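> When you get a sec, could you give me coordinates for this:
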Amino acid sequence: MLWSSSLASIVVLAASASAQLDGAQSPPSYPSPWMRGGNGWQDAYAKAQAFVSQLTLLEKVNLTTGVGWEGEACVGNTGSIPRLGFRGFCLQDSPLGIRFADQASAFPSGMNVAATWTTRLFKSRGRAMGDEHRGKGIDVQLGPVAGPLGRVPAGGRNWEGFSPDPVLTGVAIGETIKGIQDGGVIANAKHYIMNEQEHNREPSGSFAAYSANVDDKTMHETYLWPFADAVHAGVASIMCSYNQINNSYGSQNSYTLNYLLKNELDFQGFVVSDWWAQHTGVASALAGLDMTMAGDQGLASGNTYWGGNLTAAAINGTLPQWRLDDMVTRIMAAYYKVGRDTARVDVNFNSWSSETYGYIHPQANEGYQQINYHVNVQSDHAKLIREIGGASTVMLKNVNNALPLKKPKSVAVIGEDAHDNPGGPNACGDRGCNTGTLAMGWGSGTANFPYLIAPVTALRAQAAKDRTLFANVSNNYDLDAAAKAASNASVAIVFANADSGEAYITVDGNSGDRNNLTLWGNGDALIKKVASVNPNTIVVLHTVGAVIVEDLKNNPNVTAILWAGLPGQESGNAITDIIYGYRNPSAKSVFTWGKKREDWGVDVIYTPTSNPPQLNFNEGNFIDYRYFDANNIEPSYEFGFGLSYTNYSYSNLQISKNDPGPYQPTVGMTKAAPTLGTIDKDPAHAEFPTGFRAVFKYIYPYLTGPVLTNQPESWPAKSQDGSPQPRVGAGGSAGGNRQLWDVMYTVSCTVTNTGGVKGTEIPQLYLSLGAPTDPKIVLRGFDDLILDPGESNTFTYKLTRRDISNWDPVTQNWVISPYPKTVYVGASSRDLKLKGVLP
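The predicted structure is shown next:
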């Protein structure tokens, strides 16, 4: 990493839009901005400062450092402050439920809730998850996800996030955060930033983690965009990614943490490392890291970069007191911001054992006591999960009204994906297998199912109700049995899937990222066989993202295709609601379906050719539909596409211009960094107390050796400077300059249900920014309109200054280019029914 200081170096490097090259460097930015308590953080900041002012040095360090893997009940635990009766923080996966817990819900994936395009459901899901985490005693829910955004369709963890479109992801992550934090739990937006594939995301052997090399314009207009929305929504914590960004690790990248996040976006919460993503001690603190997880340097190592080492750095002055105080203030302000001081209950579950009694320190086998209280936090969330499951099911094909079914004489349900895992839905730890129906991917982003309704269960119940003859075949490789069952049925419903997850688990040879974009478990051959004998074959896909479906689309015997994604515990009930018309499909695809793998233009880099591996994001802003549009590639199904059991018309486009005044960059200077209380710099007072018995491999703040002084190490320029600093022109408010949210235009149109069934239409607003280097169109707004047959309603969207601006790397600010800007409104990114030029 470069250590030369000054904004000039940032501008020069950022101005080079072709910087996506091997060896691209992340410019330095110091000092780390100190919290100021603005943007609705005032009360939390005041409470946090009062709390931190009374802490000793050891107590401050204890709140920044995890106690080590399996040190206590949660996947992440900081030290506590026994003197004040303040327990440490509990941080727990995942973005779709409570990992490792019982009596809790398994929600649909982020990708699924995005497919509803319904802000009410975004926030309701967030609130339900927040309520459940609060009920288990968790302080920080490790989610939601905007990284990976979804640059490559085979990316293993794309399903944890929302969509490769930054605007859809930005709206979804913002509303999810509001819901979680309304529940009294700190939301954690992750993984910041450019964590776009699983292969080589972490150091392994002699190989360093990959470097995602990206130019400044792409960073702002695509990958940083949803994180800006997260900060604008008030997110209280953000997690660093494992990878490098322009050859500097995410947990010590001063440009992405200090400059982009804490300065430009004015983030007021705390930054936590991903588990063992920290690679330096004091350097990471100076670069903007506020909390380290799991606290140990490696899995159960017993060593730490912080803990006693951070205490020593504060004593010898390497880490200035203002920086340590800022770290702890940010952590405690997040605590007060979401009301943890009134919402907190004792941690009543345990990540490491499902038994009622066990060790509170399982790594050391110490502290045998009751560790699980089996508190049921599910409430009535099953109803919401079923609603989202149905509202996120995209109907891609429906020939001659094959759907909905109306009491057919006979039904054959075929495919392993329709059936239960014989070992139960939680048979594989962290869902690390693909047996039975797929309702979530694998990895740390999972939760235990309290139950899982398989499609065959719900469809069999419906058939019994209708007195429909019912047959089912679960073996994907017994094509003869499948054909026999299908040939005798009025309708054959074939289920197939494609799975992926986090890299620490390999399933069927797929190490996190998918090896291909085909269906798993002989799914393609199974569908082809069934369709060869049944002219009314309906296909249901549970996949983590796009798969190649062109043959299915063109097969005349495949009369309907439904994408159900990863719908969570109510999977079978949700898909039955759609198939039988209890719910009218309204979902729209949140990614593009290419005809072949090469259509996306980018792919996972499976085998590194350099050390560290260099992932050059040369496509810039052109990912997913933007790449397809720019290269005139016809997809099987476009971004935003989805059919309904009714029809809609669009008319009466209206555009009105507002005049909020000219854009004013933020100017002025910050206040000097505050220090809170005094710290005792006597090393003798920071040693383990006499007679203290340390828990094995537990991380403490006490010194473990002599405090070194007068070291020759040269720290980055200004990294220890607590004097007033210039404010950033594009910053000054949550998510960026406050004028970015000025309303520039109001766009409206009329949407009418012209069919005979009540339904929900998702009008989508796209914008052409006009420059030859811009994507043809970019999504800017959407809504969900519930319409009775013949009913009309108005879709309205307020275009902000941010919506119509581009990032200028030279001035380091947002500018409105002189090119003409055109608005499109329609039912998908390629079904643009209305068009108007912004005056």
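> make it CA atoms for all contacts and neighbour counts henceforth
Will do.
> And for Arg802, the neighbour number?
Burial of Arg802 is recorded as 23 neighbouring residues (other C-alpha atoms under 10 Å).
> Hmm, Ser817 and it touching each other?
No - in this structure, Arg802 is not within contact of Ser817 by C-alpha atoms under 8 Å, at 11.9 Å.
> Point me to the helix or strand that includes Gly755.
Assigned by DSSP states H and E, Gly755 falls within no helix or strand.
> hang on, isn't it packed against Ser649?
No - taking contacts as C-alpha under 8 Å, Gly755 lies outside contact range of Ser649: 9.6 Å.
> Spell out which residues are contacts of both of these two.
In terms of C-alpha atoms under 8 Å, 6 or more residues apart in numbering, Gly755 and Ser649 are not both contacted by any residue.
> Let me know the secondary structure of Asp420.
coil (DSSP: H, G, I helix; E, B strand; the rest coil).
> how about this one, so we can line them up?
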Amino acid sequence: MLFRFSPALIAQENYETKIEEFISKMTLDEKIGQLIQRIGVNEEIEKSIREGKVGSLLFGIHSPEEANRVQKIAVEETRLGIPLLFANDVIHGYQTIFPIPLAEASSWNPELIKKACEIAAFEAASDGTNWTFAPMVDIVRDPRWGRIMEGSGEDPFLGSIISSARVKGFQGDGPANGTGLKDKTKIAACSKHYVAYGGAEGGRDYNTVDISERTLHEVYLPPFHSAVNSGVASIMSAFNDLNGIPASGNYFTLTEILRNEWKWDGVVISDWNSIGELVKHRFAKDKNDAALKGFTAGVDIDMAGDTIDGNIYSPNLKNLVEQGLITVEQINKSVRNVLRMKFKLGLFENPYTDIEFFKKNNLEKSYKDSIALQLAKESIVLLKNENNLLPLKKEIKSIALIGPLADNPEDVMGVWSAAGKPDDVITVLKGIENLIGDNTKINYVKGCNINDNDTSGFNDAIQSAENSDVVILVVGEEREMSGEAASKTDLNIPGIQEELIKRIYETGKPVVVVLMSGRPLTINWVSENISAVIEAWFLGDQTGNAIAEVLFGDYNPSGKLPVTFPRSTGQIPIYYYQKSTGRPFIDKEKYTSRYLDSPNSPLYPFGYGLSYTSFSYKNIKVDKNRIDKDDFVIVSADVSNTGKFEGEEVVQLYIQDEVSSVTRPVKELKGFQKIKLKPGETKTINFKLIPYMLSFLDKDMKRVIEPGKFNVMIGGNSIDLISTSFEVIE
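Below you'll find the predicted structure:
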């Protein structure tokens, strides 16, 4: 007999009641099936779906027709008709490829990032995906770690703002109960990797993480809490161990914090076989023990547990019930979480992808491209512009365009490019051709490859430079040099590209270096010797158009670094909100916190980025000199465009607690606004500092606001700031 519920009835009744009805009728095998995620689609998996032993699929669904065919098996050929979740890695676009997330963070424009995620959700949903494993919200202070490209950089405040924007972009702006997910154009988000995965020792992927509980709460948890407050449907447990306990078997983080403290009722899914890997951590003695420890810690769904090293939740959860080590009610609790997510997505009412709806309501390509272009432009960071070499004049007679990334549609997409196609990518060569017309001769030469020692193209590149008025060198990383399992100890520009830059520099021609990478690179020689340097990251489909508009002044660059650029790997980890220490750095005094062979300062600081115009900051004020602990203070400053171009500026607010019962960072970001000013225009920018922004965890890990003096600073990066102060009183 089939136990079914009409869509109309389900729509009318509270889904929590319906969840309990389902659970009351499910066998143990069917319940465990909801906690199993299989990889791809084949005959064996389809058989398991019919038997109610699969709750979700990762990959294998590449069209709405295929999604509906497989969904029909679950809905119409199983005993209870529970629909499947179809998951995918929609990281920075689906068909339209946007800049990599680290680049998007350089825009400091959460509303624009949200729009990009809305487009990605629409495209993915139209192809049958209803669950993405994004956003990655790991805070990263070590650029050796390849997955830095997938997040929003080093700062928990900025990271939390962008975390919320991405979740709302994928899922909609509905309340935290997830009702916005029923929109056909939305998909469930999954914040990852919970937690502190970005703190891997040595920047080596999957490596151990050993941090204080204070650092966990103040640095690594806030972007996840922001996602939870924004209604994120799911969270992914990480590969790493955290202070001796693997993240995918960590009751403290998965249950005590996530469930008990934050009162979150979404789905926790493991990373790829991360429960099975509890055995390799030597935290579990076998797969059965791994299933016990992962499940009782709080992981609902076992991802990829059917791989050769997996087979974790199936069959071991049933074995554990039979052994009396877990209860059916514990299984029911996780099943509730999974069914709740499916109800929030509206899958019980509308389990199929509405092909006709998406055909009739498809987003215009021109709109999608316009958002991709604007976000790409705002993601570009101008690092250096000596003697105002940029912007270039469109009337220039000849340009040497040199480098292995100048006409490379594959690498500029970045990793995790989903259903994107290189044919849709505008390369730098094509973008410049599109913009400047036929009056300028473009002498394009590849020059060298990204990562080998073949110098056979050098002579042609040098000749191209000598025969041109200006040189644009487009260099950097292959896209697979960043991302998962892409840690590096050498952050120099790969291969012989820097040698090529030096040979071109020797021609005496003006040189612009456009750097493409998934992480900060160590570019000391380039920074010291090349007149104009742009960090372009990997910008996706609109790469060439965005870079061309910046190079020739159609767009005035406004990007700001979301992560510090080190001078060398020896400085890592380096980030702006470090502590003072008992012996702060003093120049020329040996017994202070310093290096013998390097400045302490970064090559480029957090929040840094130049413009073709200039901005001045004056008249910083607070509206109250003294406040009590429950009050707020308004901080203001006048920002003026003192240059010749209209431009955008990211105005940044930092605070410093001058004396506290535990040591605090030298400064902490607490606000930012992106503004546009015409030449000669001045705006007064106001920030509201609420009590929570002044609080911290005391020695007993209790959140407090202590009386005393607070310094407040406003400026265009984390170093060049004007300041004032106010006092908090008892």
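> Can you pull the TM-score for these?
For these two chains in superposition, a TM-score of 0.80 is obtained (TM-score structural alignment, normalised by the length of the second structure); 638 aligned residues with a C-alpha RMSD of 3.4 Å.
> Pretty sure Lys674 of the second structure sits in a strand.
Yes - when classified by three-state DSSP, Lys674 of the second structure is found to be part of a strand.
> show me what contacts the equivalent of it over in the first structure?
Applying TM-score structural alignment, one finds that Lys674 of the second structure aligns to Asp784 in the first structure. Contacts for Asp784 of the first structure (C-alpha under 8 Å, 6+ apart) come out as 117-118, 760-763.
> With neighbour count, distance to Arg87 of the first structure and secondary structure as new columns, can these be given to me in a markdown table?
Below are these laid out as a markdown table (neighbours: other C-alpha atoms under 10 Å; distance: C-alpha to C-alpha, whole Å; DSSP: H, G, I helix; E, B strand; the rest coil):
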| residue | neighbour count | distance to Arg87 of the first structure | secondary structure |
| --- | --- | --- | --- |
| Trp117 | 28 | 39 | coil |
| Thr118 | 21 | 38 | coil |
| Thr760 | 23 | 47 | strand |
| Glu761 | 27 | 48 | strand |
| Ile762 | 24 | 46 | coil |
| Pro763 | 25 | 48 | coil |
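> among those, which recur in the second structure?
Checking those against the second structure (both residues aligned by TM-score structural alignment, their matches' C-alpha atoms under 8 Å), the contacts still present are 117-118, 760-763.
> out of the residues you listed, who's nearest Pro408 of the first structure?
Checking those against Pro408 of the first structure with C-alpha to C-alpha, the nearest one is Thr760 at 26.0 Å.
> The closest one reaches Asp783, doesn't it?
No - Thr760 of the first structure lies out of contact with Asp783 (C-alpha under 8 Å); the separation is 9.7 Å.
> The nearest residue to the match of Lys674 of the second structure once chain neighbours are set aside and Thr118 of the first structure, how far apart?
Of all residues not flanking Asp784 of the first structure in the chain, Ile762 sits nearest, at 4.7 Å (C-alpha to C-alpha, 6 or more residues apart in numbering). Using C-alpha to C-alpha, to the nearest Å, Ile762 of the first structure is found at 8 Å from Thr118 of the first structure.
> Overlap of the contact sets of those two?
With C-alpha under 8 Å, 6+ apart, Ile762 of the first structure and Thr118 have common neighbours 783-784.
> What is the end-to-end distance of stretch 295-308 of the first structure?
Stretch 295-308 of the first structure end-to-end distance (C-alpha to C-alpha) = 11 Å.
> Check stretch 398-410 of the first structure too.
End to end - C-alpha to C-alpha - stretch 398-410 of the first structure spans 19 Å.
> Just the buried residues of it, please?
By 16 or more other C-alpha atoms under 10 Å, the buried positions in stretch 398-410 of the first structure come out as 398, 402-404, 410.
> repeat for stretch 263-277 of the second structure
For stretch 263-277 of the second structure, by 16+ other C-alpha under 10 Å, it's 264-277.
> Format these as JSON lines; extra columns: distance to Gly310 of the second structure.
Below are those laid out as JSON lines (distance: C-alpha to C-alpha, whole Å):
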{"residue": "Trp264", "distance to Gly310 of the second structure": "28"}
{"residue": "Asp265", "distance to Gly310 of the second structure": "26"}
{"residue": "Gly266", "distance to Gly310 of the second structure": "24"}
{"residue": "Val267", "distance to Gly310 of the second structure": "20"}
{"residue": "Val268", "distance to Gly310 of the second structure": "18"}
{"residue": "Ile269", "distance to Gly310 of the second structure": "15"}
{"residue": "Ser270", "distance to Gly310 of the second structure": "12"}
{"residue": "Asp271", "distance to Gly310 of the second structure": "12"}
{"residue": "Trp272", "distance to Gly310 of the second structure": "9"}
{"residue": "Asn273", "distance to Gly310 of the second structure": "6"}
{"residue": "Ser274", "distance to Gly310 of the second structure": "9"}
{"residue": "Ile275", "distance to Gly310 of the second structure": "8"}
{"residue": "Gly276", "distance to Gly310 of the second structure": "5"}
{"residue": "Glu277", "distance to Gly310 of the second structure": "8"}
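> What distance do you get for the corresponding residue of the second structure for Ile414 of the first structure to Thr440 of the second structure?
Matched by TM-score structural alignment, Ile414 of the first structure corresponds to Ile402 in the second structure. For Ile402 of the second structure, the distance to Thr440 of the second structure equals 16 Å [C-alpha to C-alpha].
> Comparing the two, which residue is more hemmed in?
Regarding Ile402 of the second structure and Thr440, a neighbour count based on other C-alpha under 10 Å identifies Ile402 as having more, with 31 against 15.
> residue contacts, that one?
Applying C-alpha under 8 Å, 6+ apart, the residues contacting Ile402 of the second structure are 444-447, 461, 471-474.
> Tell me the secondary structure at the counterpart of Ser589 of the first structure in the second structure.
The criterion is TM-score structural alignment: under it, Ser589 of the first structure has Leu561 as its aligned partner in the second structure. Three-state assignment for Leu561 of the second structure (three-state DSSP): coil.
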